[in-house]
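Visitor: fold the following, please.
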Amino acid sequence: MIRKVLSMNRELLATSILATAGTFVIYIISPGFLLSSPLLLLGLIFSYIGSFYRYVTPVTFLLSLIPLFFIKSTYALIGIAIGILGILIPWVWELIILIGYIIFLLLPNLVTNIGIQPIIFSYAIYSTLAFANIRAITGKGYPAVVKIEGLTTCYAEVNGVFTTINRIVRGKKRVEIRLCPQYFNGTYYVPDTATITAKEGQVKVVKFSATNNLPIDKFPHCFSYFYAKGLPMNASWSIIINNVEYTSKDSNSPIIVPMPNVLEVMWNAKDIIIGNVIFRPLTYSGIAKRGEKIIIEYNSYVAQQQVALASQQQKNLPPLDKWDPNLWIGKELYGYRVVSVIGSGGSGYVLKAEKDNVFYAVKVFSLSQLSRAQLTISASSSFDEMFKESETLKQLSRNPKFVTILGFYIDSNNIKSALKGDVNTYYNYPPAIVMEFMEGGTAKDLLTTSIIYSTYWPLIVKEIIKEIAYALDFLHSKGFVHLDVKPENIFFSRNLGNNPEEIYKNISSSIKLGDLGSAVRIGERFYQATPSYSPPEQIEAIITGKGADPKMDIFALGMTAYVLLTGKNDNPISDNLNKAIDAYMAGNVGEALKLIQNAKQILSSWRPILPQNTPSELTRVIVYSININPLSRPSAKQIVDLLK
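Guide: Purely as a prediction, here's the structure:
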């Protein structure tokens, strides 16, 4: 009985009732008309049935219209013509005809004057009923119906309104339902579709079935998605919703909260403590709507009691310009125990550290005076900019061509204290980046082995440059410039082997570009350069405040290829660039710019001498890349194409 009511065609039912009234009038005036056409009465009966069962309506159409064609009368044809309009709004047109019929019966003089016979209205009543059934055949007038199977009740959005539905949903013209998995008695029930639409006259069915796994991708609108920003990559974090704690073991992985029965929830975040660093959310609570992505941003703070304790335990430490990174061996930095010092340079120190039996690389930035070997202006404002980009750089480092960055530990207050001479703060809380540990060492390490004398070496260098060009192409396409491409920053993820042929076979899949922390956005001011690998305009840009350009990386890549092939770091302009840095730091900007111009003149006439067995395509890459004119240098993509 429920289905009959829900499937009722009110429009056709109203037309049938009006046709019944018309039949009563016809019977009073001319009983012989109906007795001579019993099929018309049978059609009226079937029209009532068709109001509840759509598939009966073709029979009603035939019973209501065909008998009129067999009546050899012009009036019948006129009535049929009038009834055609009933296909638009049948019950309204049926009412108009019935009223007209009654008026003409009550005013016989009008019939005489106009010449219209009341019998025409009799034919029109049944032809309108016939065309009303034609309309009903297409589904017009019947409700849109959606039936739910597998559950007796569920929560859903019906035509944009969140409500509870019980087995059957109907709408006058259209029913659109957005469905979600439902949770009852410890079991999830999943619908066979996320969205279903039933139009006028349609009956659609949704089936729910029990499951142990939620297909999140199929129902994205049924969940809230929480993302952490500002946490180390491998940091565990959590949120609390309705007294239930949801946890992610990796800050790069979102917390996905199912919301099958509600449109919004209240969430709460909490502090994350890693070692002696507290990561505090900028917002501790809020409202999450279904399908919404919430980003919880964290700022790092060193616990004040830890700062006080560190001050009390202050060691006899050297000044920053004479800093010894071996002091960190055995110490825990940000939850990572330092095992050894891998290397050091003008920009900082690379430490090998361990946590949970896994090794990591920790790059600690130098805050010492500038050296001739490398320029790094580590002002606190520069670190602030780096921290702002930390999440983006972490995401970029997930590309397989880069060393993965796990976390940034940069506190501007500690940096300012260290720059003022507080070496104890630098010892305990240095600005650092934690990265995955590369077991295969660096390209610079290969220069100290006999592999460079092998016939495979030029081919190995070609593979290294090609893979780094791939990495730079990706980085540049994302709007960033690396600014410190050099052999020391080219890493190998695993041990390459013991002989040249084995190394050549293994190297392509192991190459990664490191030190992504030095990268800045294209056009942005920067303070990073290594004079032995940098083009003159890079040092000039630091002095004049010009922005970073991808062609700076291309020059550095060309110089890297030259150094790897020859084993010589005899860049003819590095001396001028180092002197320019010294002049700039001494406040003599004019002298610094003059030295840079001298470097440009020297570079314009330099023709590097390469080994005879250098592949011709690699020779072209080097020559094109170290061109004095940045516009004449190839793009990273063009280098990849040249070396394929």
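
Visitor: only C-alpha atoms for contact and neighbour calcs from this point on.
Guide: Will do.

Visitor: where along the stretch 451-600 of the chain do the helices fall?
Guide: 457-477, 500-507, 536-544, 550-566, 574-585, 589-605 (DSSP state H, counting those that start in this stretch).

Visitor: for the ones you listed, which one sits closest to residue 83?
Guide: helix 457-477 (68.6 Å; CA to CA).

Visitor: about what we covered before: residue 306 is nearest to which of the helices of the stretch 451-600 of the chain?
Guide: helix 574-585 (35.7 Å).

Visitor: the closest one vs helix 536-544, what angle?
Guide: 10 degrees (axes from the mean of the first three to the mean of the last three CA atoms, to 10 degrees).

Visitor: kindly reformat the helices of the stretch 451-600 of the chain as TSV containing distance to residue 162 and mean neighbour count.
Guide: As requested, the helices of the stretch 451-600 of the chain are exported to TSV (distance: least, CA to CA, whole Å; neighbours: other CA atoms under 10 Å):
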stretch	distance to residue 162	mean neighbour count
helix 457-477	43	22
helix 500-507	57	16
helix 536-544	58	21
helix 550-566	51	25
helix 574-585	66	21
helix 589-605	68	17
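
Visitor: here is a second sequence; please produce its structure as well for comparison:
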Amino acid sequence: MARWFNTTGIQFHRPWKHHHEDSDGKQQKRRHHRRSLSEVISTNRRYVQQYRLLHEIGSGSTGVVHLAIDKKTNTQYAIKELSKSRLQRQQKNDFLRLTGSRPCFGLGVTSRQESLGSKEDDEQQNKRRRVAITPTVNEIKVLKLLDHPNIIQFVQAIDDPESDSIYLVMEKAEKGAVMDITAFNTTVKPYSQVQCHEYFSQLVNAIDYLHEQGFVHRDIKPDNLLLTRNNTIKVIDFGSAIHIDETYPLPSTTSAGTPAFMAPELLRRRDIKQKQLKPPPPTATDIWSMGITLYCLCYGQLPFEKPSLLELYDEIQNKNIDHPKNIDPNLTDLLNKMLTKNPFERITMEEIKAHPWMIDKKKNT
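Guide: Below is the predicted model of the structure:
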């Protein structure tokens, strides 16, 4: 599905590592391939209910993605296998990060009184909690509420009670990610402005719909935009998405998202003065990530690249983006407005749709 890469030990891309297939259909692993998580969380099972697992096509922080076929209909699907234990750890860490609480025993338990009693009692209670806990798969909750031609279609979820796995069955996008962009590598061949407009317009439609439903994606990037056989964009990976009303204002310095695509306001530490300020629009972070994505599609490289996270964060917050020569001034204007450091001054979705670059390119297609 989507991908990630490492440069000098720094992880810039978080979710799914992708393997390409050559013209003969043979799988080719990407460079810098780490140990597959299928070796960690998967059994050697070949079937999940009516789906036969063919081979792994991606891996990420909580599981792996399989190419699968429905033995009843012969239809191919992408099945995302998630690790319950890893999801539990992530959710506990996110809970502690937001509340500042320290855990006692079990997931989300923050009251010291609950840990009182004998050591044996505590161990028994903790064992019962582990058995009873079923992690909340945020991606399932979000995808069930969405229905849009540019958002990956969710088919079903399968919880295997006998293993550590939860399976998310989704439609397959045949062409894979729209662009393989990596830091400090040779510039990827960019798309033409006409093609960029076609793909970006579909992304705008998808994220505009998502925002109308009250969600922010929080991890928009080329790796999370898949292409179907007829070049339809499909936005994937809603594991970091949240409902705006649930955690507004959005927390800063969160683990969600990919560092190279994160907005400046998410990288700033909270202080007393910031707490007194009006919180920025929650959708502004997605606008920023969409701007970085458009930059990649048009220029074939990332606008911010540094060998360490601290340097990268500093560059994102302080450096202005560079543009190649002889570029459409309307495109540079749109990118500059989407990548405005101040979220209150950043262009909105409605303004993007009405921008001259969007309108002019639409007239010429």
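
Visitor: quick one on the thing from earlier: and residue 640 of the first structure, which of the helices of the stretch 451-600 of the first structure is closest to it?
Guide: Across the helices of the stretch 451-600 of the first structure, closest to residue 640 of the first structure is helix 457-477 (CA to CA), at 5.4 Å.

Visitor: distance check, the residue nearest to the spatial centre of the second structure against residue 168 of the second structure.
Guide: Among the residues of the second structure, residue 219 comes closest to the average C-alpha position under CA atoms, centre = their mean, at 3.6 Å. Per CA to CA, to the nearest Å, residue 219 of the second structure is found 19 Å from residue 168 of the second structure.

Visitor: can you check residue 82 of the second structure too?
Guide: 8 Å.

Visitor: excluding covalently adjacent residues, which one is nearest to the equivalent of residue 636 of the first structure over in the second structure?
Guide: Aligned counterpart of residue 636 of the first structure in the second structure: residue 349 (TM-score structural alignment). Nearest residue to residue 349 of the second structure, sequence neighbours excluded (CA to CA, 6 or more residues apart in numbering): residue 208, at 6.8 Å.

Visitor: counterpart of that neighbour in the first structure?
Guide: In the first structure, residue 208 of the second structure lands on residue 473 (TM-score structural alignment).

Visitor: its match against residue 637, yeah?
Guide: Yes. Counting by CA atoms under 8 Å, residue 473 of the first structure does reach residue 637; the two are 5.6 Å apart.

Visitor: look at residue 82 and residue 168 of the second structure and report which has more neighbours.
Guide: residue 82 (25 against 21; other CA atoms under 10 Å).

Visitor: the first structure: which residue goes with residue 195 of the second structure?
Guide: Checking TM-score structural alignment: residue 195 of the second structure goes with residue 460.

Visitor: I'd assumed residue 507 was in contact with its match.
Guide: Yes. Between residue 460 of the first structure and residue 507 a contact is recorded at 7.4 Å, counting by CA under 8 Å.

Visitor: which residue in the first structure aligns with residue 340 of the second structure?
Guide: Under TM-score structural alignment, residue 340 of the second structure pairs with residue 627 in the first structure.

Visitor: using the three-state scheme, assign that match.
Guide: Using DSSP: H, G, I helix; E, B strand; the rest coil, the structure places residue 627 of the first structure in coil.

Visitor: wait, isn't it in contact with residue 604?
Guide: Yes. Using CA under 8 Å, residue 627 of the first structure makes contact with residue 604 at a distance of 7.2 Å.

Visitor: this completes my enquiry, with thanks.
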